[in-house]
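A.B. asks: predicted structure and sequence below. I'll ask about it afterward.
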Amino acid sequence: MITRYSFFSALTLFIAVSAFADEHPSHLPRIVVTATQSERDAFLVPQAVSTITPEFIDNSLESMTPDLFRFTPGVYIQKTNQGGGSPFIRGLTGKQVLILVDGVRLNNSFYRFGPHQYLNTIDPHIIERIETVRGPSSVLYGTDALGGAINIITRKRTDFSKSLGYDGLLSAHFESASEAGVFRGQMEGNWNRLGIIAGATGKRYDDLDGGGSSGKQIPSAYDEADADIKLNYRLNEDEELVFAAQYTRQFDVPKTSEVTLGDKLKFNYAPQERRFGYLEYRANRLGIFDGVRLNISYNNQREGEEIIGERTPGIETRELTDVDTIGFTLQLKNRVLDSHVLTYGAEYYHDDYQTRMKRRDRTTGSKRTLSPGTPDGATYESWAVYLQDEAHLLDTLDGVFGIRYNRYEAAGEVADQTLGFETDAVAGNLNLAYRLTPNLNLVGGLAFGFRAPNMEDFFGRVDFFNEIPNTSLQPEESFSKEIGLKYRSQALSAEVFYFHTDYEGFIDRATVGRQPDGTPIKQRRNINDAEIQGVEAGTEFWLNPQWRFGASLTWTEGRDARTKAPLRRIPPLYGSARLVYYPADRVWIEGSVWWADDQDQLAAGDIEDPRIGPDGTPGYTAFGLKAGYTPHPRHELLVGLENLSDKQYKAHGSGIFAPGLNVLATYRFRF
């Protein structure tokens, strides 16, 4: 009854508030690019799109990127450790959700099964805004975008009013629950038409103090160093060159649940590194084209695992996987007959693997080489072509139609035998927006999505089972239907979406035999079909010039298509609300609440997962309070209290409790 009451009460509030006529401050159009690769008012985009704004990021008091999603409808963050944060969108996570940086793929073919930590390798200090497309986005972005796509859009110089200008920033941040210290130095400026932003960040986190009786969660401490630079050169009013480079290294990040809930004495990601860069040419008009984007990118993800088990405390296993990804993207636009915008292009990505695995006797120091989870020297590549049409069909009807073809090839040597595999996939979408009134849009769509098998799927992993390769895997496929309402007036914006998605060929481990000692032999196979449905709602309301209210609500249900049993790790009903007060131009105060219902609809894998267990995950309600004051344009102070009641809670599937009563403070000095 709690679930139904909460759900229908929130929807009733949404409908009542949406019908309110007002004369309050104007809602400025929120421009997004990720959904269609064109700059469009989010209200007019015929898809479910969420935006985390620059103001929210600046005032968030969050030092980790995953925590910025707390108030985003349709995005649920699971944390295996303090250094993690895996986004769930429409019931999916890990390699079934695509992460982009400035429209460039961050995902590579190494992403493992289930939740992962890679979103947390992006420093929030470099982020301008975040756009999330909920639902399959395979036409524009290819594999992994089954649940949706998250585009991290980074800052760049926009002020060219002076021929020579510069700005600087020094900031310090503190969090009491982890005794964290975060320090940032940044320079920004321009010389004529060349803009630059460059900075460095240092982070230090102690073991996290959870709420209630959980106490210090050991081990969860780690350190991090970040550096970044972004150059943008304006060739003219329509053309720009952009160069960006980012580096992140996290030191000795514990996978907390493997120690506190599992059978490991030590499980550290050491190191966890990300090197990322691109060179991009952009033109709003070039010859016969109404838009050109040419991007060359480099992405290196280097991940080490250091493991000591309880059964063999004298043995330490170390595995290192180094993946280099080179990417090329060409995208073109043409306006046709004043009613169509064609976006089309081609992509190519190539992954190279350097891997090694060793087992060290901690007593004697002797080492033995083992076969790594992915073969050393393996390669994985993809190429694609796609076409999208943004069509103005009637005065009150717009549509977006698209199709994509992708080809995937990989090769690697296993037991002195070279194995290769090939597969391809096709995606398509049809989305419509119908203007019911000037303030209300009815939107809906159909979309075919896919996730191509990656290296872990084909070759298996040695972390959990003895696995054998499967070179005949096929892509996971989805067919999604959604319908929604978008409302916007001077003071209010609101949306509600219902979606239903059918999935075929989910890849999972299957037992295909046993070794002489009885150890099961596993192989990845396309063995599961599923259906996931849900409702996502969000609203933002200016009560008057001093008060702003925002809220979100998300419900998701996932079932096995054959047995109707619950799917693994499906988030519970959850939501949030924020009330912001602006008593003066340079002061703001915010109160917030975030909550989740119990999740006791469990798959067999959930019951066996020590992070969840047979009783599921209890619901919770947590409160926060924060404020900001800018006494001078050069000085800014933000303070906050998180989890005011010191509630012991964690997101469903998490391996670590959320912070208890947490004092946060940030000071910024601009020069």
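C.D. replies: Cool, the structure landed.
A.B. asks: only C-alpha atoms from now on, for both contacts and neighbour counts.
C.D. replies: Fine.
A.B. asks: what about the nearest residue to residue 345 once chain neighbours are set aside, neighbour count?
C.D. replies: Closest residue to residue 345 apart from its sequence neighbours, by Cα to Cα, 6 or more residues apart in numbering: residue 331 at 4.3 Å. Residues lying near residue 331 (other Cα atoms under 10 Å) number 19.
A.B. asks: longest helix anywhere in this protein?
C.D. replies: If you go by DSSP state H, the chain has its longest helix at helix 2-18.
A.B. asks: which element is residue 529 on?
C.D. replies: Using DSSP states H and E, residue 529 falls within strand 520-544.
A.B. asks: packing partners for that strand?
C.D. replies: With contacts defined as 3 or more Cα pairs under 8 Å, 6 or more residues apart in numbering; DSSP states H and E, the packing partners of strand 520-544 are helix 2-18, strand 466-467, strand 492-514, strand 547-560.
A.B. asks: which of these sits most buried?
C.D. replies: Mean neighbour count (mean count of other Cα atoms under 10 Å) peaks for strand 547-560 among the helices and strands packed on strand 520-544, with a mean of 21.
A.B. asks: take a look at this one as well, against the first:
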Amino acid sequence: MRTALFILFLLIFTGAFAQEVVIVDQDTQEPIPDVAIFNIDKTKTALTAKNGSVDLSIFSKNEKIILKHIGYQTKKTTKNLLLKRGKTIYMVLTAEELDGVVMSVSKWEQQKKDIPQKVASITTKAISFTNPQTAADVLQNSGKIFVQKSQLGGGSPMIRGFATNRLLISVDGVRMNNAIFRGGNLQNVISIDPFSIQNTEVIFGPGSVIYGSDAIGGVLNFYTKKPKHSKTEEAFITGNATYRFSSANTENTIHADVNYGKQNWAFLTSISYTNFDDLKMGNNGPDSYVRNNYVTTINGVDQLVENSSPNKQVGSGYNQINAMQKIAFKPNDNWNYDLGLYFSETSDYGRYDRLIRPTSDGDGLRSAEWYYGPQEWFMAKIGLQHQGKGRFYDRLKINTAYQHFGESRNDRNFGSTTLSSTKENVHALSTNIDLENKRIGDLRLYYGVEYVFNKVNSNGFETNIENNQVTNAASRYPDGATWQTTAGYINSEYKAQPNLTLLSGLRYSHVWINAEFDKTFYPFPFDDANLNTGALTGSIGLSWFPKENLQITFNGSTGFRAPNIDDVGKIFDSEPGSVVVPNPDLEAEYAYNVDLGIQKNFNDKVIVNATGFYTYLVDALVRRDFTFNGETEIEYHGELSNVQAIQNAAKAYVHGVEFGVDAYFTEHLSLSSNLTFTKGIEEEEDGTESPGRHVAPTFGDVHLIWKNDKLKTDLFFNFNGEVSYNDLSDSEKSKDYIYASDKNGNPYSPNWQTINFNASYQITNNIKATLGWENITNQRYRTYSSGIVAPGTNLISSISYQF
């Protein structure tokens, strides 16, 4: 009898336990508390707990029930169907709640609907689904940002006609731009591990009020994952392990992260390793893109050999390791302390656009070697946050960081025994104090101060490859040069009416440069370069809802970029047929921008948005013809080269329109599309006009997405417009070897289109598989201004285990 009662009790207990489910956000996988669950006549109700769990035993097996939560799509089903789907139930955000909160505009959380600037958000789930190889691919996959690649180990974003040191990159609120960020294409963004990113926010247009110098075309904010504390006395332990393979470059990637959290302490460790082989291009496209030959050195002799696989871009492969350690301490609800350690290092990697440069007669290749040494990045960041009734604030953030950047350039001409190298190390210190004040009725104030100090160490040397003898040579930059800035800002958000929000801000920045030139190798006509200048920038904008489903935004803002060490003191950096020399007489450049946006929501079924913008850049820092000791041409590395320098020698006008459409046909089927159109010109002091170098072609995408609780698929179409010969800048025309030839034999960038497919499937609650098929029709194409040719047909597969 006792045994029978025990068995009966066990069956009842396990039956009740089996009826407990956990409700989570489909994109973030975070539990959703306070989800209301009720039957049709509302005689039975239940509510999820803080951990998202709820017991469904009060409902009968086939009883119709409703799941409802503010901001999420209402779900109608039966208990039986819910239990068949497993213990985890997914809910989807409503269209108007997607990307509802952003941090980038003020460094504090703000409702996206109140912000007049265009801000694009990329979530960790979007990153996981698209399986990007680098952080540059994270941006490119969004469909809103154009990315140029000189080599496989690269990625230089272009936003609204601006790029490189006219865009600001920030990681967890710390400025990554340093004193040697150049006007040429940059690859520093690949130092950020895609697996560590929680979300990415991109501000389109000037962001100098909050971020200072360089934030002219936009700001790219990367927020990495945070340690999670336990909600109970028990430790909260989660982790993830992922393996990924890509066929186009035989990529092998492994990643692991683990979170250990107690109520007061939390630790997060993340590590990734990737190995890329040489990239294979597609079969269908311009024949001029193929790699017919390459240089190899046999017994100390350079030889031009035939490439047995012309679609294989020999010399493009490399590997990379990323690691991150975070520690968070939360003594109570008002104080938070955190420590973050970030590390990234690549192997040597070839600068592919230089490796394919032909000789003047076209019969060979100019370089036997041209590669970057390991790209190194280390950051240590200490932060604290206080929330409470301070005298001058409601919330306070202080972040202090140290960064080290290491890079080198190594090149050797075909047949030469001399390998020329320069090596740079930048040490960067920064402190930011940011405050939020919400006490003045409908007015919120954000204000703060910033200090940044950079020191550049640079040296040059030459190596005889026959006997390995090393001799000193000219450095790329003045060794020991410093760049520093201090600034203060105030930004305000005023809720004038429930449907009208006004934002405005001011910032004053002061910049100093101190550089001394070594005349050992070159007879410079100056001893040093000193800059002492200030810049005042501002912004004003509004977000207005004349109707509940219609939003109109307007924003006017200014941005600036102060000269850095790369502008002022770059020592003999070669470009094809030219050599760049220092110019200590430079001033800051300024941008004046206006943009107007409109967004219409049609019954949460279709959301259409468009933003038009116009930017005027004055005193533009551009590379132009120059003289060195009165000479317009000098011999450099055995070649007679045209002398150029960075100068305040131009104006620029950029305008364009950005479109977006999101359509939700059913609970499972949706469509998303983006289109960006940009035009820009540079005007010389004599009135001569030429196309802007970093003005991207028209580009966009169309995605058809189907998903349910376990499966998500995305069939999408990417396209880029043509850049004709007449629309190429003069500097691009000189690089005809990376472009196709038009009917007149002139270089141009052809239009291209690709068809692609992504899918992910939640095999179990712990295991997820993803599959991608890129460039299904195997197109051979180069994105505008890129040296590397894009991948041909590429199969990407990954498997992840989460606990």
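C.D. replies: Thanks, I have it. Here the structure is a predicted model, which means the values were calculated and not measured.
A.B. asks: give the equivalent position in the first structure for residue 720 of the second structure.
C.D. replies: Using TM-score structural alignment to pair residues, one finds that residue 720 of the second structure aligns to residue 596 in the first structure.
A.B. asks: mean shift of the strand holding residue 529 of the first structure relative to the second structure?
C.D. replies: When the second structure is overlaid, strand 520-544 of the first structure sits 1.4 Å from its aligned residues on average, using mean Cα distance after the TM-score superposition for the first structure.
A.B. asks: show me where the stretch 1-150 of the first structure has strands.
C.D. replies: With DSSP state E, counting those that start in this stretch as the criterion, the stretch 1-150 of the first structure has strands at 31-32, 40-41, 48-52, 75-78, 86-89, 97-101, 104-105, 127-134, 148-154.
A.B. asks: distance to residue 249 of the first structure and mean neighbour count added to the ones you listed, as JSON lines?
C.D. replies: Formatted as JSON lines, those follow (distance: least, Cα to Cα, whole Å; neighbours: other Cα atoms under 10 Å):
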{"stretch": "strand 31-32", "distance to residue 249 of the first structure": "30", "mean neighbour count": "19"}
{"stretch": "strand 40-41", "distance to residue 249 of the first structure": "36", "mean neighbour count": "14"}
{"stretch": "strand 48-52", "distance to residue 249 of the first structure": "25", "mean neighbour count": "22"}
{"stretch": "strand 75-78", "distance to residue 249 of the first structure": "21", "mean neighbour count": "26"}
{"stretch": "strand 86-89", "distance to residue 249 of the first structure": "18", "mean neighbour count": "26"}
{"stretch": "strand 97-101", "distance to residue 249 of the first structure": "17", "mean neighbour count": "24"}
{"stretch": "strand 104-105", "distance to residue 249 of the first structure": "19", "mean neighbour count": "23"}
{"stretch": "strand 127-134", "distance to residue 249 of the first structure": "18", "mean neighbour count": "22"}
{"stretch": "strand 148-154", "distance to residue 249 of the first structure": "18", "mean neighbour count": "24"}
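A.B. asks: and for whatever residue of the second structure lines up with residue 185 of the first structure, the neighbour number?
C.D. replies: For residue 185 of the first structure, the aligned position in the second structure is residue 256, judged by TM-score structural alignment. Using other Cα under 10 Å, residue 256 of the second structure has 20 other residues around it.
A.B. asks: now residue 256 of the second structure: closest residue in space that isn't a chain neighbour?
C.D. replies: Nearest non-adjacent residue to residue 256 of the second structure, counting by Cα to Cα, 6+ apart: residue 241, 4.3 Å away.
A.B. asks: buried sites along the helix or strand hosting the one you found?
C.D. replies: For residue 241 of the second structure, the host element (DSSP H and E) is strand 236-246. In terms of neighbour count (16 or more other Cα atoms under 10 Å), strand 236-246 of the second structure has its buried residues at 236-237, 240-246.
A.B. asks: residue contacts, the match of residue 185 of the first structure?
C.D. replies: Contact analysis of residue 256 of the second structure by Cα atoms under 8 Å, 6 or more residues apart in numbering lists 239-242, 270-272.
A.B. asks: wait, a strand at it?
C.D. replies: Yes - according to DSSP: H, G, I helix; E, B strand; the rest coil, residue 256 of the second structure belongs to a strand.
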